[in-house]
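Q: here you go, sequence then predicted model.
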Amino acid sequence: MNVTIYHNPLCGTSRKTLEIIHENGFEPNVIEYLKTPPSRDQLKNLYERAGISPRDGLRAKEPIAAELGLTRPDVSDDEILDAMIEHPNLIERPLVVTDNGVRLCRPQDLVRDIL
């Protein structure tokens, strides 16, 4: 099975998710999304496949989210996606893609659903 993780090695949840993937016998394709961010279309597709909205995938705790007004309830999904592409640190992590689906793995144990 193919496994891809959009990973931030500085994030404990992302590291734990990667560890669970390895413990289950998989060698994933690791994409450090801060260095190699997905395109806008890729990100939109990942969220659609995961069954979440861009707002659900927004790392709202990042100070820049508030600075850009992205935490307001009237901000559109398109505005959030555009900001994520410009500022990849706004993308919540880790996103994991397998043949069984896509999950935003917060908490990390959610990865088990798609392995």
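A: Nice, I can see it.

Q: going by C-alpha atoms from here, please, whenever you check contacts or count neighbours.
A: OK.

Q: stretch 82-98: how far from the chain's middle?
A: Mean C-alpha position of stretch 82-98 versus that of the full chain (C-alpha atoms, centre = their mean, to the nearest Å) differs by 5 Å.

Q: for that stretch, buried residues please.
A: 83-85, 88-98 (16 or more other C-alpha atoms under 10 Å).

Q: among those, name the ones in helices.
A: 83-85 (DSSP state H).

Q: could I get the residues you listed as TSV with distance to residue 3?
A: Conversion of these to TSV gives the following (distance: C-alpha to C-alpha, whole Å):
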residue	distance to residue 3
83	27
84	23
85	23
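
Q: follow-up on the earlier one: put together CSV for the buried residues of stretch 82-98, with distance to residue 67 on each row.
A: CSV is the format used below for the buried residues of stretch 82-98 (distance: C-alpha to C-alpha, whole Å):
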residue, distance to residue 67
83, 11
84, 13
85, 16
88, 15
89, 14
90, 12
91, 15
92, 17
93, 20
94, 23
95, 24
96, 28
97, 30
98, 34
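
Q: which one of these sits closest to residue 1?
A: When the buried residues of stretch 82-98 are compared for distance to residue 1 (C-alpha to C-alpha), residue 98 wins out at 7.0 Å.

Q: another one to put next to it:
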Amino acid sequence: MSEHIDATIYHNPRCSTSRNTLQLLRDKGIEPTIVKYLENPPTRAELAKMISDAGLEVRQAIRAKETVFAELNLADATDDQLLDAMVANPILIERPLVVTDLGVRLARPLQNILEILPADDAK
């Protein structure tokens, strides 16, 4: 049995990568707190901290292919403008973000979250 670890997934049930990430966590014996971020978006400060803690640039954490990205003319936006847009339009937040006691990762690719989970051989 793996050691207990607190985990939170910023989840969109309509996203296959998000569903697969949730299943991977459960397969590892972790029942995460599920935040449906489209209904309960993080605050700007929470989002900025997660992005920073994941080692990402703000632009790496935004869904540039979403229609609203183009509608808001975000191609040349500053990090502050991108964060504001993501909080106002949570569909722009790249998913899923996973937060554990060991760090934060964007599960793209899915294997990224293995870096913030206890090792399988932990006893």
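A: Now that the structure is in, tell me what you want to look at. This one's a predicted model, so the numbers in the text were calculated from it and none came from an experiment.

Q: which of the buried residues of stretch 82-98 of the first structure sits closest to residue 2 of the first structure?
A: residue 98 (5.6 Å).

Q: ok, the closest one touching residue 1?
A: Yes: the pair residue 98 of the first structure / residue 1 is scored as a contact, 7.0 Å apart, by C-alpha atoms under 8 Å.

Q: any idea what residue 72 of the second structure aligns with in the first structure?
A: In the first structure, residue 72 of the second structure lines up with residue 68, judged by TM-score structural alignment.

Q: for its match, grab the count of nearby residues.
A: 12 (other C-alpha atoms under 10 Å).

Q: what about residue 17 of the first structure, distance to residue 62 of the first structure?
A: 21 Å (C-alpha to C-alpha, to the nearest Å).

Q: of these two, who's got more company?
A: Each of residue 17 of the first structure and residue 62 had its neighbours counted (other C-alpha under 10 Å), and the higher figure belongs to residue 17 (26 against 13).

Q: quick check: which element contains the aligned partner of that one in the second structure?
A: Under the alignment (TM-score structural alignment), residue 17 of the first structure maps onto residue 21 of the second structure. According to DSSP states H and E, residue 21 of the second structure maps onto helix 16-27.

Q: from the rest of the structure, what touches that helix?
A: 9, 11-13, 31-32, 95-96, 107-108, 110 (C-alpha atoms under 8 Å, 6 or more residues apart in numbering).

Q: just the ones of these in strands?
A: Mapping the contacts of helix 16-27 of the second structure onto strands (DSSP state E) picks out 9, 11.

Q: state the pair within the contacts of helix 16-27 of the second structure that is farthest apart.
A: 31 and 108 (20.0 Å).

Q: what's the neighbour count on the equivalent of residue 46 of the second structure over in the first structure?
A: Mapped onto the first structure by TM-score structural alignment, residue 46 of the second structure lines up with residue 42. Neighbours of residue 42 of the first structure under the rule other C-alpha under 10 Å: 11.

Q: next, the buried residues of stretch 22-41 of the first structure.
A: Applying 16+ other C-alpha under 10 Å to stretch 22-41 of the first structure flags 26, 28, 31, 33-34, 37-38, 40 as buried.
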